[in-house]
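Undergrad: Sequence plus the predicted model coming up.
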Amino acid sequence: MKVVTSGEMREIDRRAIQEFGIPGVVLMENAALRVFEAAKDMLGEVAGKRVLVFAGKGNNGGDGFAAARHLANWGAEVEVVLFASKNSLSGDALINFSIIINMGLPVHEALVSGDLDSVRNRLAGAHLIIDAILGTGIKGTVKGPVRDAVSLINDSGIPVLSVDIPSGISGDDGRVCGAAVRADTTVTFGLPKRGHFLYPGAGYTGKLIIGDIGIPKGVVESYEGITGELITRSRIAGLITKRKRDAHKGTFGRVFFLAGSAGYTGAAFLACQGALKSGSGLVTLGVPESINPVMEVKLTEAMTLPLPETDGGILSRDAVPAVLEQVRASRALGVGPGLSTRKDVPEVVKTLVREADIPLVLDADALNSLADDPDILKSRKAPAVITPHPGEMARLLGTTTAEVQEDRIGAAQEAAGKWGVIAVLKGANTVVGHPDGRFFINTTGNPGMATGGTGDVLTGIITSFLGQGMSSLDAALAGVYIHGLAGDRASLQKGERGLTAGDIVETLPLVISEFEK
């Protein structure tokens, strides 16, 4: 499913109206029906319930006016709080406002903060607030009576249904524009907006409902400027195929990991387990020779390759010939988890980037080893996926973690375009960037996954999928979605608090089997 900016959605609406001849008031009516349906679900029995609609003067308010009409027709006691002069309304919003006036619905103008004093009293006993104040077209900072209304709504303890996007949230980047409504449910129209999935806005959205308002399919399909897409179950379903009954272990790919150092054997273990539990037929782990005995005990299904090391259990440059030999016998390479960046390691990583001729995944210390010269990624011989967390991405791009987090889409797009890689920017709602400018936002995962080792598991999954023959983009998309889904499944069994990377690993086979069916 496409995900759009506010401007892109306005252009889609414009095309539907001007090129297909759908009156704007029809789109507004359809939007209002989607809001009404969501309100019914939240209220249960509608008749006799008290609903306050907080509305602005634009189309967002118009959606609210029309929804108020439907609720009143079903027996709800509806009042409207208007954050504009009645005389300032125009277009489709005015049409729907005139209808509720003719129906006799109470409307209270809130032009200054003092006008909200009576609204506070009306909130007593209300069952639902509909937030239809600002919508996705917000410019500037929320202030004056609207800002006071946001506080009133958030402090009320009454369930909140936001129209299109919570008022005060930027539809383009999820920014809080001074203050924002915290919704329990948000109904958006046509296509989801970036701000629904980018934090902090994602934290204000609540349950997101994507409402069909009758925009012709061809309007979206013909709009070539949309670069964003959600990673959804349907997107991934076609990538996981059922296995042939006469398959053997070589059918599902030989993958090689270069990972681990003294004190960081767990990262290497989790990457290998992530690959094994994602279906790799043969997994080999190259490690500094002094920790090989530990890894032989930890790993029973994967093979280990002891490699030359420097003092302290750190990989030596003398390991390169043996590593390249193993690379030639493998179909995918994962580098970085627990590898360290000390001594010879950066040189080894850079040599692999230049010389490895199989698809590779670069994570953690592999990325930190390239931070002083990330342009070396341009010299590689095979497709690559990088999987930085925000701090690692900041080091690669020469910026700060805060700046990366402020524009996660832009950071993923910049890295992917600059170095010609698939860039997986980890975090809540992971963003995947493609060199051609496309980006993808993941829709699975939960806060319980914010624990050590989960990124190593993701490296294992993506490397496994590459080894099984997926393209670098498909492996990244399937990897982040299934990784998050396994975390969601594991959290249902064990709760988010205390969830471990090992719990995610153990859930992977059952999650993947769902797609095979």
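TA: Done, it's in.
Undergrad: C-alpha only now, for contacts and for neighbours.
TA: Fine.
Undergrad: so how far is Arg489 from the residue lying closest to Arg497 once chain neighbours are set aside?
TA: Spatially, and ignoring its direct neighbours in sequence, Arg497 is nearest to Gly448 (5.7 Å; CA to CA, 6 or more residues apart in numbering). Here Gly448 is placed at a distance of 11 Å from Arg489 (CA to CA, to the nearest Å).
Undergrad: Assign Val81 to helix, strand or coil.
TA: strand (DSSP: H, G, I helix; E, B strand; the rest coil).
Undergrad: for Gly263, same thing?
TA: Per three-state DSSP, Gly263 ends up coil.
Undergrad: hmm, back to that, for the residue nearest to Arg497, which residues are in contact?
TA: When contacts are counted by CA atoms under 8 Å, 6 or more residues apart in numbering, Gly448 is found next to 487, 491, 495-500.
Undergrad: and what of Gly62?
TA: 28, 55-56, 92-94, 96-97.
Undergrad: Tell me how many other residues crowd Thr400.
TA: 16 (other CA atoms under 10 Å).
Undergrad: and what of Thr401?
TA: That count, for Thr401 with other CA under 10 Å as the rule, works out to 16.
Undergrad: so what's it up against?
TA: Contact partners of Thr401, counting by CA under 8 Å, 6+ apart, are 390-391, 393-394.
Undergrad: Could you measure from it over to Gly195?
TA: Relative to Gly195, Thr401 is positioned 19 Å away (criterion: CA to CA).
Undergrad: what do you get for Pro359?
TA: Using CA to CA, one gets 33 Å for the distance from Pro359 to Gly195.
Undergrad: Included below, for side-by-side comparison, is a second structure:
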Amino acid sequence: MPQHAGGSLSDALFSADSVRRIDQFVIEQQGVDGFDLMQTAARAAFRRLVVRWPGVEPLLVLCGAGNNGGDGYLIAANAVRHGLAVHCIAVAPTEKLRGDALKAWQKAVADGVEVQELADISEPELVSVFEKVELIVDAMLGTGVSGAPREPFAAVIAHCNRSGRPVLAVDLPSGLNATTGAAEGEVIQAATTVTFIGRKVGLYTGQGAAVCGDVVFEALDVGAGVAESDENPVAILRRWKSVLDWLPKRSANAHKGRFGHVLVVAGDRGFGGAGLLAAEAAARSGAGLVSLATRPEHVTAALARCPSAMVHGVIHGSELPALLDVATVVVCGPGMGQSAWGQQMLQQVVESGKPRVLDADALNLLSSRAPISADNQILTPHPGEAARLLNCVVPEVEADRVAAATKLQSIYGGVVLLKGAGTIIASGLNPVDIAGGSNPGMATGGMGDVLSGITGALYAQMPESPACAAVLGAAVHLEAACRASADKGYMGLIPTDVIDALPQVLREAEPASKRSKGAE
């Protein structure tokens, strides 16, 4: 297993600047006419519209002044040609249109689209339009816009979100930063986002994961231009289906000694469940052996819940070295607390030099001391823990999650897995990885403990590839949560539901012929 496996071009995630340069390269160096490319994008977006919402009308198409607005005018023209009723509003005055966007407006008008200037519409009339339509096309603000939307865009975005109508966002939802996934002000809540040329990293992490809806990628047949432009992606999009073959394969004569021994050090008084969740998740994720070092009062409950784990009651840090000696990977931190007991546990883990996954209170304790940089550690902070490690505040982390994860990795070494919608995995190599997808059911206590156990088990099975183990851990965790929530819903999802779904997910990576081999 390589330290970091590359992804396909279709999974490459670019910054907004890179996508604009790719677009410019395709037009200037490959001789593709810019207006033809805009028409191709509009046709692709319209096709997606009619597939998702067949026969829906009337449509409201909201257009800005740039090329994003040009896409909107041409989408409106496509809709009119197909006999759909269309309200088209120029949110930015048409007198500001230039270049291909101006050509698009002219073509739309020639094709019978009635374009209304927003400035000519009263507030009651605008409210009436939103009440009449069944679908909104957002073509207001493109990748060239950053910061909070200004008026009148902010007000129109607010109208869209209050209307309750589904929104098709063209290239990205207006108000979203295409590079960072942050939204500094009003942002469109899209049901579907159709994005072109290159996938934008901001659509897959942070606010992007919450406001883009279903993201559909249209390459517009310029893949060769993307490859030849020499633009480097910011990240690679990783999903369970694309990484499941990274899991180590097992021979028919496999035994537990080949798949690592995970030691979970966790669970101060009152937090015994955290260590148990991590240990059980490790056992369900293929670790050959799992041990749990926790407070003595948690031993009985742990054995009752997870008898496959070897559970040890530990009172003092001096009792830990013997357990560390036989471990392949240590998961340290869930429910560990920041008292003297937790400090002793972390100190022993760090001094052992063992490969480790540090989570929760291990990270909080780490933030109060001089940074410990190590190539053999995986840190799994949520944004609050990341902020403490970086000595900043959570909004600064969320303003650019890729930058935050990258900075953490440069300070602490190893691999940093920054949790959240669109989990970032930074390993010191470029590009970073993003675990694509999100699940609101995971917003409950204990989910991070499960992730640390999964990641520790995978790291124990592929000790030479912590980056791959971290990517796999995030992908498996999310996929298991999605499987569990498909049955139980989001609001009632709890960490043990995710653990119970792990075998079903991991089974997909197993050759059917290897699952059992009975006597003939």
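TA: Alright, I've got the coordinates. All of these numbers come straight from a predicted model, not from anything done at the bench.
Undergrad: could the contacts of Thr401 of structure 1 go into JSON lines alongside secondary structure?
TA: Below are the contacts of Thr401 of structure 1 laid out as JSON lines (three-state DSSP):
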{"residue": "Pro390", "secondary structure": "helix"}
{"residue": "Gly391", "secondary structure": "helix"}
{"residue": "Met393", "secondary structure": "helix"}
{"residue": "Ala394", "secondary structure": "helix"}
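Undergrad: Out of the residues you listed, which comes closest to Pro374 of structure 1?
TA: Met393 (10.6 Å; CA to CA).
Undergrad: For the residue sitting nearest the centre point of structure 1, give its distance to Asp131 of structure 1.
TA: Note on structure 1: the residue nearest the mean C-alpha position is Asn429, at 2.5 Å, using CA atoms, centre = their mean. Asn429 of structure 1 sits 25 Å away from Asp131 of structure 1, going by CA to CA.
Undergrad: same question, Ser88 of structure 1
TA: 19 Å.
Undergrad: Between those two, tell me which one has more neighbours.
TA: Ranked by neighbour count (other CA under 10 Å), Ser88 of structure 1 and Asp131 place Asp131 first, with 31 against 9.
Undergrad: tell me the secondary structure for the residue lying closest to the more buried one once chain neighbours are set aside?
TA: Nearest residue to Asp131 of structure 1 in three dimensions, chain neighbours excluded: Ser162, at 4.5 Å (CA to CA, 6+ apart). Following three-state DSSP, we place Ser162 of structure 1 in the strand state.
Undergrad: What is the burial count for Ser162 of structure 1?
TA: 31.
Undergrad: what's the answer for Ala180 of structure 1, then?
TA: Ala180 of structure 1: 25 surrounding residues under other CA under 10 Å.
Undergrad: try Glu514 of structure 1
TA: 10.
Undergrad: Could you identify the residue of structure 2 that aligns with it?
TA: When structure 2 is aligned by TM-score structural alignment, Glu514 of structure 1 is paired with Glu508.
Undergrad: Leu333 of structure 1 too?
TA: Leu333 of structure 1 maps onto Val330 in structure 2, by TM-score structural alignment.
Undergrad: Please name the residues that touch its match.
TA: Contacts of Val330 of structure 2 (CA under 8 Å, 6+ apart): 262-265, 324, 349, 354-357, 456.
Undergrad: So what's the residue count around the counterpart of Asn446 of structure 1 in structure 2?
TA: Under the alignment (TM-score structural alignment), Asn446 of structure 1 maps onto Asn439 of structure 2. Asn439 of structure 2 has 17 neighbouring residues, counting by other CA under 10 Å.
Undergrad: separation between Asn439 of structure 2 and Ile494 of structure 2?
TA: 12 Å.
Undergrad: in the stretch 1-150 of structure 1, which spans are helices?
TA: Here the stretch 1-150 of structure 1 has its helices, by DSSP state H, counting those that start in this stretch, at 6-18, 24-43, 59-73, 91-103, 117-122, 144-155.
Undergrad: and the first one, how far from structure 2 on average?
TA: Put plainly, it is helix 6-18 of structure 1. Superposed on structure 2, helix 6-18 of structure 1 shows a mean distance of 1.3 Å to its aligned residues (mean CA distance after the TM-score superposition for structure 1).
Undergrad: What range does that helix cover in structure 2?
TA: Counting by TM-score structural alignment, helix 6-18 of structure 1 corresponds to 16-28 in structure 2.
Undergrad: Name the residues of stretch 311-330 of structure 2 that come out as buried.
TA: The neighbour-count check on stretch 311-330 of structure 2 (16 or more other CA atoms under 10 Å) flags 311-312, 314-315, 317, 320, 324, 327-330 as buried.
Undergrad: So for it, first residue to last residue, what's the gap.
TA: Using CA to CA, the end-to-end distance of stretch 311-330 of structure 2 comes to 14 Å.
Undergrad: what's the answer for stretch 54-66 of structure 2, then?
TA: End-to-end distance for stretch 54-66 of structure 2, by CA to CA: 28 Å.
Undergrad: just stretch 230-250 of structure 1 next, same as before
TA: Distance across stretch 230-250 of structure 1, first residue to last, is 33 Å (CA to CA).
Undergrad: So what touches that stretch?
TA: Contacts with stretch 230-250 of structure 1, where a contact means CA under 8 Å, 6+ apart, come from 1-3, 280-282, 440-443, 470, 474, 477-478, 481, 512, 515-517.
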